[in-house]
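*Asks:* can't give you the sequence, but here's the structure:
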């Protein structure tokens, strides 16, 4: 391509396109967007799919989190405003951005409390808390927003679907939402293509429901969750065994499967909510928070042979005690006291007692708080690992 030199302050020869592209893929997405908006000759970068993909691969993860409480819904409002917070690449500076939903289109009954669920290639997925009438995809860098109305299955009976996560189909090259729904005592699933707006019912039954309250771990061409014990028990009348405790969805084949978690079998049934999954060093990892004093982390060293190795044992007793919420029933939330959210270099992002975020340094053995603890005793925080990107769903849909 031709050299670029449109900056009136630039003197001398301009750099070749390839060198500029290489430099830009190493800059934060916000800076790339600002430069491209300022200089017309740079604007093709944001429309170039190869550049956007390379920038995405080189981007440094950050933390996106949201505070929310069980506040009453004001049906008189036509615009729902949600504040989301983002760290910088060093998790030291926090910036708040506002996400707005026009309730006349996304939620005509104006029952809308969007809360953060997961992240995929720069897009945040927000679920409507009550009920799941709509889902919201938002890229906070380019400010692109997509509202997805919850699909409804009408046969054999009218059933609403619940989203498990969003993913990029490796073969079709489009973004899709994965849903599950009940068909009597069976669990079925479907995918919704954001490019074509079409849905596809997956013929096979989902043997074990994923715990969709937590975001999936996307790795090795699949989405991964812990099993939802309560959902399984409500349909089957018994509890899932540990050999089927990790649920995965192959993105290319669009098929569900299960695998066993490492370590000893759980001593009690219905306790898989105390376990969780996280990505570390490009490996799927499993953590066990059933102990009051320590957090045990296992790494799936061989994905094909399902070979696990114990990686870390983190002492959490003092940190947990310092954040304990008095008068709150832990079991009422069916969530672990300490959750591992994401890994940043040598640091693990932990959520403690629903309202606290910490970075734990695996090398130094130290904890550092992220943000401030809310003064509202009823508030909770949701956090996900996120990448600021220039990905546009509208560009993907047009290809």
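*Replies:* Received, thanks. None of these values were measured; they are calculated from a predicted model. Residues are numbered from 1 along each chain as shown.

*Asks:* from here on, contacts and neighbour counts on C-alpha atoms
*Replies:* Fine.

*Asks:* What's the end-to-end length of stretch 298-312?
*Replies:* Using C-alpha to C-alpha, to the nearest Å, one end of stretch 298-312 lies 7 Å from the other.

*Asks:* structure B:
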């Protein structure tokens, strides 16, 4: 095949294969490996890669991860076979995901790691002195430079950024945001990355609730309002939109809002889904604690409830039921931790030029 076809045709063929098959092709011969490891192939594959779900179920002695495909239409009759699975060598929780990379944090010693589940590479980000309370983290990529940045935010120590491509130590960002006026408490340690910006739900410590927005490219802060004053609300990304899930009781239902661009060009919130609070699961109000993972075309939803169960919500029937698509907690499992992921062959060492990269 190498003798008869130019490398660009070989790359085009390989790009049409499932991710698992491409990973196998890397081991066939060196010419194929060279094609798959080029920057052009990595970029092209990432642009065509289908969404997936990274699921972690840590126990006392292991930290297993599984990466599953996210289908456009729900399937409920059997468990999905993971695209890849691995046991990460450090205790960790997922703090962010971009371009197929995961930002992980060791909850016991506050160490941060970047890993790629497909290439099986990881690196520890050293040199950051964190504080015990109020920490926020984020992981995003600049829309112009394409640089991948990890952001650490704390109301006392300020904002610090680590740029993966440069390998420089953490640097403090003198942000335009006044922390005293806008940021005293963060309601979620993991920032939501959307459209080149990281978002956190924060409070000024009094009565106001804001969304703190950090432009990854310019490293400037801004704030804008939530659709309702709900201190139990959650931020997520749904497709190409930023969403706000209002899980505090307001009337008979909980509401999901999407951030849209109005005719004037300004951002505005639009209510798109209302979930009846009359429904419950095992006698517990489902909507007091849930992570919205996916909304299907018919309005049905895939939900992680209370970091314990995967739930399918039927919009037409207004019912919920447990599903085993992505596995269940064992008796020794602490919780379920998950995030949407776009699988890629982006190499920490080869493509990003990072040092001290390890394999697992």
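*Replies:* Sure, I can see it. All values derive from a computational prediction rather than experimental measurement.

*Asks:* What does the TM-score come to for these two?
*Replies:* The pair, once superposed, lands on a TM-score of 0.80 when counted by TM-score structural alignment, normalised by the length of the second structure; 336 aligned residues with a C-alpha RMSD of 3.4 Å.

*Asks:* Same question for the aligned partner of residue 42 of the first structure in the second structure, what's its three-state structure.
*Replies:* Counting by TM-score structural alignment, residue 42 of the first structure corresponds to residue 32 in the second structure. Classification of residue 32 of the second structure by DSSP: H, G, I helix; E, B strand; the rest coil places it in helix.

*Asks:* cool, residue 9 of the second structure as well?
*Replies:* What three-state DSSP gives for residue 9 of the second structure is helix.

*Asks:* how close does it sit to residue 1 of the second structure?
*Replies:* Distance, residue 9 of the second structure to residue 1 of the second structure, by C-alpha to C-alpha: 10 Å.

*Asks:* more crowded one of those two?
*Replies:* Using other C-alpha atoms under 10 Å as the criterion, residue 9 of the second structure and residue 1 rank with residue 9 on top: 12 against 9.

*Asks:* mind checking which helix or strand the residue most central in space within the first structure is in?
*Replies:* Geometric centre of the first structure, nearest residue: residue 118, 2.0 Å, by C-alpha atoms, centre = their mean. Take DSSP states H and E as the rule and residue 118 of the first structure turns out to sit in strand 114-120.

*Asks:* just checking, what packs against that strand?
*Replies:* The contact analysis (3 or more C-alpha pairs under 8 Å, 6 or more residues apart in numbering; DSSP states H and E) places strand 114-120 of the first structure against strand 62-68, strand 123-128, strand 162-168, strand 380-386.

*Asks:* what stretch of the second structure lies opposite it in the alignment?
*Replies:* Counting by TM-score structural alignment, strand 114-120 of the first structure pairs with residues 92-98 of the second structure.

*Asks:* what's next to that stretch, contact-wise?
*Replies:* 56, 63, 102-107, 137-141, 189-193, 337-342 (C-alpha atoms under 8 Å, 6 or more residues apart in numbering).

*Asks:* ok, of these, which come out buried?
*Replies:* For these, a burial check counting by 16 or more other C-alpha atoms under 10 Å picks out 56, 63, 102-105, 137-141, 189-193, 337-342.

*Asks:* quick revisit: how close does the match of residue 42 of the first structure get to residue 20 of the second structure?
*Replies:* 15 Å.

*Asks:* try residue 54 of the second structure
*Replies:* For residue 54 of the second structure, the distance to residue 20 of the second structure equals 15 Å [C-alpha to C-alpha].

*Asks:* Check residue 53 of the second structure too.
*Replies:* 15 Å.

*Asks:* Just want to know which of these two has more residues nearby.
*Replies:* In this view residue 53 of the second structure and residue 20 are compared by other C-alpha under 10 Å, and residue 53 has more residues nearby, 20 against 12.

*Asks:* After alignment, which residue of the first structure pairs with the more buried one?
*Replies:* Aligned by TM-score structural alignment, residue 53 of the second structure pairs with residue 63 of the first structure.

*Asks:* Show me the strands in the stretch 151-300 of the first structure, by range?
*Replies:* Along the stretch 151-300 of the first structure, counting by DSSP state E, counting those that start in this stretch, strands occupy 152-153, 159-160, 162-168, 175-183, 186-193, 199-202, 217-219, 222-226, 246-250, 255-259, 275-280, 283-288, 294-302.
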